[in-house]
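Visitor: need a 3D model of the following:
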Amino acid sequence: MKNLIATSLALGVLAIGSLGMTPFRGTARAAFAERIPNRESLRTAVFAGGCFWCTEADFEKIPGVVGVISGYTGGQTPDPGYEEVCSGQTGHMEAVQVWYDPEKVSYSFLLDWFWRHVDPTDDGGSFVDRGGQYASAIFYQDEQQRQLAEESKSRLEDSGILKSPVVTPILPLGTFYEAEAYHQGYHERNSTRYRSYRCSSGRDAFLRNVWGDKKDSMEPVLGTNPAKPSQEELRCRLTPLQFKVTQEEGTEPPFDNEYWDNHAPGIYVDRVSGEPLFSSTHKFDSGTGWPSFTQPLEKENITTHEDRKLLSVRTEVRSRQGDNHLGHVFDDGPNPTGMRYCINSAALRFIPKEDLEAEGYGDYAPLFE
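Guide: Next up, the predicted model:
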């Protein structure tokens, strides 16, 4: 049914071309991304969720999403057209490129929203549209997106919300090709046809049945945190050094920072998010002038990423929920782990053992008994 509707719209676009106006085809389609304002301050995320008319409309509802572009990705045919993709021979999937403001919405929330607007248990298509070109997928652009996507998928699998296994793949993003002009904003320009298609496709019935009122909730449902505080808010909350370290991946001076020589018992939490990161029980004097630990207090609160900024390959350490830069980890530490987590004091807040209960970290008090 979707193909029939789209074909009639395509004929209208071809008619425009016959009058001397160029329909969006080939490289001309790149004009859609160029229309998005303040692109240099935005980030992008790419998702496939079946019919891109629906996926585009769903993501446009999110505050902080500046623009959504329908297109094709994941296949082998360069610059494919709609009919080619529909044939199932190009390997491409209908997908959307989401342009969002990271100060207003996080990638983690976009993932949470994605799961609530697709059928991730169907690898043969989506709802009434059949074929691999209509299946769901998450396309990551870097290691951080991949990790967050894998974690989000695991939370969905562990939630027990779905009755069947989650089959949505998490794939590296290749080239994203913008779709023809008549597909962009279809839900707004052809609202009657769009509503008819969406209703009869079975999409909304499935989503209501699974998620109920949570489908369009602006609060995360699968255990993710709300959007990260804006850069403006963080500049107010943090000192210039704390902001430079946590938000701009800076490094504080050695031997001239708050905790390098701190020997008091207690735990170290993320300066911004408060998530528990390290314990004094794992702290040691590395001679480097920065707080050093043999292991994290809570491994699930730490993420690692490849860092090539200083003409060498290092492993960056970030907090998982806060997504704040902490420092780096090296394999030259003492036993029993052989690891050295070299962390900036400016990224941490120390909570003495006697304050753990009052600060809401009482579960860690037994570590110091």
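
Visitor: C-alpha from now on. contacts and neighbour counts both.
Guide: Fine.

Visitor: wait, Thr90 touches Gly75, no?
Guide: Yes. Counting by C-alpha atoms under 8 Å, Gly75 is a contact partner of Thr90 at 5.6 Å.

Visitor: quick one: the strands in the stretch 101-250 of the chain?
Guide: Counting by DSSP state E, counting those that start in this stretch, the stretch 101-250 of the chain has strands at residues 125-126, 129-130, 136-140, 170-172, 177-178.

Visitor: just so I know, which of those strands lies nearest Phe32?
Guide: Of all the strands of the stretch 101-250 of the chain, it is strand 177-178 that lies closest to Phe32, at 7.7 Å by C-alpha to C-alpha.

Visitor: packing partners of that closest one?
Guide: Other helices and strands packing on strand 177-178, by 3 or more C-alpha pairs under 8 Å, 6 or more residues apart in numbering; DSSP states H and E, are strand 65-73.

Visitor: can you report how many residues lie near Glu188?
Guide: Per other C-alpha atoms under 10 Å, the neighbour tally for Glu188 reads 12.

Visitor: now it: how far from Glu56?
Guide: Distance, Glu188 to Glu56, using C-alpha to C-alpha, to the nearest Å: 11 Å.

Visitor: repeat for Ala33
Guide: For Ala33, the distance to Glu56 - C-alpha to C-alpha - is 14 Å.

Visitor: between those two, point out the one with more neighbours.
Guide: Using other C-alpha under 10 Å as the criterion, Ala33 and Glu56 rank with Glu56 on top: 27 against 15.

Visitor: check which helix or strand the more buried one maps to.
Guide: Under the criterion of DSSP states H and E, Glu56 resides in helix 52-59.

Visitor: got a list of contacts for that helix?
Guide: Helix 52-59 has contacts (C-alpha atoms under 8 Å, 6 or more residues apart in numbering) with 48-49, 65, 68-71, 94-96, 98, 113, 117, 183-187, 194, 198.

Visitor: shared neighbours, Glu188 and Glu56?
Guide: Common neighbours of Glu188 and Glu56 (C-alpha under 8 Å, 6+ apart) do not exist.

Visitor: here is the second sequence; please produce its structure so I can put it next to the first one:
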Amino acid sequence: MDTIGFGGSCHWCTEAIFQSLKGVSLVEQGWIASFEPDDAFSEAVVVHFDAQVISLQTLISIHLYTHSCTAIHSMRGKYRSAVYATSHGQAEQAAAIIETLQAEFAAPVITKVLSLVSFKLNTSNYLDYYYSNPNKPFCQNIINPKLTILLEKFAGNVDTQKISSPDL
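Guide: All right, here's what the predicted structure looks like:
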């Protein structure tokens, strides 16, 4: 099993997206810090995946399409757009993938490739947030549109036992 971290939007959103994929065995939701100067923890997830089932390129592509990977906004400290690599080789591969995917976006992709140095797991009452609370307004208004994008662009990678229709 391989691991990689992703941040860019609310960790509840990011958790739901990656929990919905074939080949992902575990998504840990919380906060990640890296080696960045003046680094603070940022909302993110650690994804445990089987590279024989879902590729790193597919995971990164899904990540870029399901959060505002080209938007610079005032909440970027809390919601850093990043891929958190667990090795130097993975970091090099992630950077090359993002560079290749840039052609699919009109604006520059701001997603950084950083080292996953430290992770703090969220409290248990917030874990598995979407699948435990799918009818809450936040889930309906914020997470469902991201899952709809996932279904539209990456249907072959979606675990249909979890989600299967744009109506969610």
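
Visitor: mind checking the TM-score on these two?
Guide: Put the two chains on top of each other and the TM-score (TM-score structural alignment, normalised by the length of the second structure) is 0.79; 154 aligned residues with a C-alpha RMSD of 2.7 Å.

Visitor: most tightly surrounded among the strands of the stretch 101-250 of the first structure?
Guide: strand 177-178 (a mean of 28; mean count of other C-alpha atoms under 10 Å).

Visitor: what's the mean deviation for that strand versus the second structure?
Guide: Strand 177-178 of the first structure, aligned to the second structure and superposed, deviates on average by 1.1 Å (mean C-alpha distance after the TM-score superposition for the first structure).

Visitor: do you know how far the equivalent of Ala103 of the second structure over in the first structure is from Glu151 of the first structure?
Guide: Mapped onto the first structure by TM-score structural alignment, Ala103 of the second structure lines up with Asp158. To Glu151 of the first structure, Asp158 of the first structure is 10 Å away according to C-alpha to C-alpha.

Visitor: which of those two has more neighbours?
Guide: Neighbour count, other C-alpha under 10 Å: between Asp158 of the first structure and Glu151, Glu151 has more, with 15 against 11.

Visitor: burial check on Gln93 of the second structure, number of neighbours?
Guide: 16.

Visitor: what's the counterpart of it in the first structure?
Guide: For Gln93 of the second structure, the aligned position in the first structure is Leu148, judged by TM-score structural alignment.

Visitor: quick one: the helix holding Glu56 of the first structure to the second structure mean distance?
Guide: Mean deviation of helix 52-59 of the first structure from its aligned counterpart in the second structure after superposition (mean C-alpha distance after the TM-score superposition for the first structure): 0.7 Å.

Visitor: and that helix, which stretch of the second structure?
Guide: Counting by TM-score structural alignment, helix 52-59 of the first structure pairs with residues 11-18 of the second structure.

Visitor: just stretch 276-284 of the first structure next, same as before
Guide: Counting by TM-score structural alignment, stretch 276-284 of the first structure pairs with no residue of the second structure.

Visitor: distance between the ends of that stretch?
Guide: 18 Å.

Visitor: for Tyr82 of the first structure, list the residues it contacts.
Guide: Residues counted as contacts of Tyr82 of the first structure (C-alpha under 8 Å, 6+ apart) are 179-180.

Visitor: alignment lookup: it to the second structure.
Guide: Matched to the second structure by TM-score structural alignment, Tyr82 of the first structure sits unpaired.

Visitor: measure Tyr82 of the first structure to Phe109 of the first structure for me?
Guide: Counting by C-alpha to C-alpha, the gap from Tyr82 of the first structure to Phe109 of the first structure is 30 Å.

Visitor: repeat for His117 of the first structure
Guide: From His117 of the first structure to Phe109 of the first structure the distance is 13 Å (C-alpha to C-alpha).

Visitor: in the first structure, what stretch matches stretch 53-71 of the second structure?
Guide: Taking TM-score structural alignment, stretch 53-71 of the second structure hits residues 104-122 over in the first structure.

Visitor: kindly report the same for stretch 122-131 of the second structure.
Guide: Following TM-score structural alignment, the aligned partner range for stretch 122-131 of the second structure in the first structure is 179-188.

Visitor: enumerate the positions of the matching stretch that are buried.
Guide: In terms of neighbour count (16 or more other C-alpha atoms under 10 Å), stretch 179-188 of the first structure has its buried residues at 179-187.

Visitor: quick check, nearest of the residues you listed to Asn3 of the first structure?
Guide: Using C-alpha to C-alpha, His183 is the member of these that lies nearest Asn3 of the first structure, at 11.5 Å.

Visitor: surely the closest one meets Ser70?
Guide: Yes. Counting by C-alpha under 8 Å, Ser70 is a contact partner of His183 of the first structure at 6.9 Å.

Visitor: how much space between Pro169 of the first structure and Asp122 of the first structure?
Guide: For Pro169 of the first structure, the distance to Asp122 of the first structure - C-alpha to C-alpha - is 11 Å.

Visitor: from His11 of the second structure, how far out is Ile32 of the second structure?
Guide: Counting by C-alpha to C-alpha, the gap from Ile32 of the second structure to His11 of the second structure is 11 Å.

Visitor: what is in contact with those two at once?
Guide: Common neighbours of Ile32 of the second structure and His11 (C-alpha under 8 Å, 6+ apart) are 43-45.

Visitor: mind listing residues that contact stretch 54-62 of the second structure?
Guide: With C-alpha under 8 Å, 6+ apart, stretch 54-62 of the second structure has contacts from 22-24, 83, 94, 97-98, 101, 150, 154, 157.
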